[in-house]
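K.L.:
Structural data only, the sequence is not supplied:
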């Protein structure tokens, strides 16, 4: 499947999906501890950021202060596509929802405050529906 670059088609076809579970951002000095399987890993100068299931972080004694819901945009977005992150972040910001975006090779992944995840999903479905009416 060819990755999509057209912004209207990206938004109209994003098919946001809330993954089950609660996810947290934590940091470690080296590899992930035993029993911890990150869904995101980012190597930073200060340490390695891991996004993991809350229960794994708790079991490993990892500190965190943000519990997130994980939404996957099911559209196959091109890595050089312009505007999808901005459109999604703006819509969520307008609804008073924070959003941490991670781009994978095939999809974009949004981490939103867990308590607002269902609301975020509704916002995303709303902008997708509006874009579907004007899809090119």
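P.N.:
Yep, that arrived. Just so it is clear, the model here is predicted, and its values are computed rather than measured.

K.L.:
From here on, just use CA atoms for contacts and neighbour counts.
P.N.:
Will do.

K.L.:
residues contacting the residue nearest to the spatial centre of the chain?
P.N.:
Computing the C-alpha centroid of the chain and ranking residues by Cα atoms, centre = their mean puts residue 110 first, at 1.5 Å. When the contact criterion is Cα atoms under 8 Å, 6 or more residues apart in numbering, the partners of residue 110 are 70, 71, 72, 73, 99, 100, 101, 102.

K.L.:
helices and strands around the helix or strand hosting residue 17, which ones?
P.N.:
Assignment of secondary structure by DSSP states H and E places residue 17 within strand 16-28. Using 3 or more Cα pairs under 8 Å, 6 or more residues apart in numbering; DSSP states H and E as the contact criterion, the elements in contact with strand 16-28 are strand 47-53, helix 54-60, strand 67-73, helix 117-132.

K.L.:
put this beside the first:
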């Protein structure tokens, strides 16, 4: 099943959804296993280490260090991995309001990690962007 490629339809259909909880970015050595009791929602393998995006409670319990706490927003539109412009439009909108945004593309949806304390504002801005794209 292929996803949507039309930018206007992608923006209009975003339906940003705030997932419950607080998420952190931690790292372990590239060859190290994921610590017991930690279930990452995202992993990225880099030469310097394996990045784990995990619920803060799991990171704390496992003794993982982190310095960025985030809220996780899922864009509910089924975006094609080859779609052009969605990430740029979302990042531009949030950046225009001083919000950082770390984007991860899943097969079906795009996922945004934004500063925890500004999660509701980010959802509101994305909802407004979707409305302007109708």
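P.N.:
Arrived safely. Since the model is a prediction, treat every value here as computed from it, not as a measurement.

K.L.:
now that we have the contacts of residue 110 of the first structure, which one has the most neighbours?
P.N.:
Counting neighbours by other Cα atoms under 10 Å, the top entry in the contacts of residue 110 of the first structure is residue 70, with 26 neighbours.

K.L.:
how about that residue, what's its partner in the second structure?
P.N.:
Matched across to the second structure, residue 70 of the first structure falls on residue 72, judged by TM-score structural alignment.

K.L.:
Now do the SS call for the residue lying closest to that match once chain neighbours are set aside.
P.N.:
Distances taken as Cα to Cα, 6 or more residues apart in numbering place residue 113 nearest to residue 72 of the second structure, at 4.7 Å, with adjacent residues excluded. When classified by DSSP: H, G, I helix; E, B strand; the rest coil, residue 113 of the second structure comes out as strand.

K.L.:
Over to residue 35 of the first structure?
P.N.:
At residue 35 of the first structure, secondary structure determined by three-state DSSP is coil.

K.L.:
In space, what's closest to it - neighbours in sequence excluded?
P.N.:
Of all residues not flanking residue 35 of the first structure in the chain, residue 56 sits nearest, at 6.8 Å (Cα to Cα, 6+ apart).

K.L.:
what sits against residue 37 of the first structure?
P.N.:
Residue 37 of the first structure is in contact with 52, 53, 56, counting by Cα under 8 Å, 6+ apart.

K.L.:
Would you mind putting the helices and strands packed on strand 16-28 of the first structure into TSV with distance to residue 9 of the first structure alongside?
P.N.:
As requested, those are arranged in TSV below (distance: least, Cα to Cα, whole Å):
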stretch	distance to residue 9 of the first structure
strand 47-53	29
helix 54-60	34
strand 67-73	13
helix 117-132	7
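
K.L.:
Pick the most buried one from those.
P.N.:
Between those, the one whose residues have the most neighbours on average, counting mean count of other Cα atoms under 10 Å, is strand 67-73 (a mean of 23).
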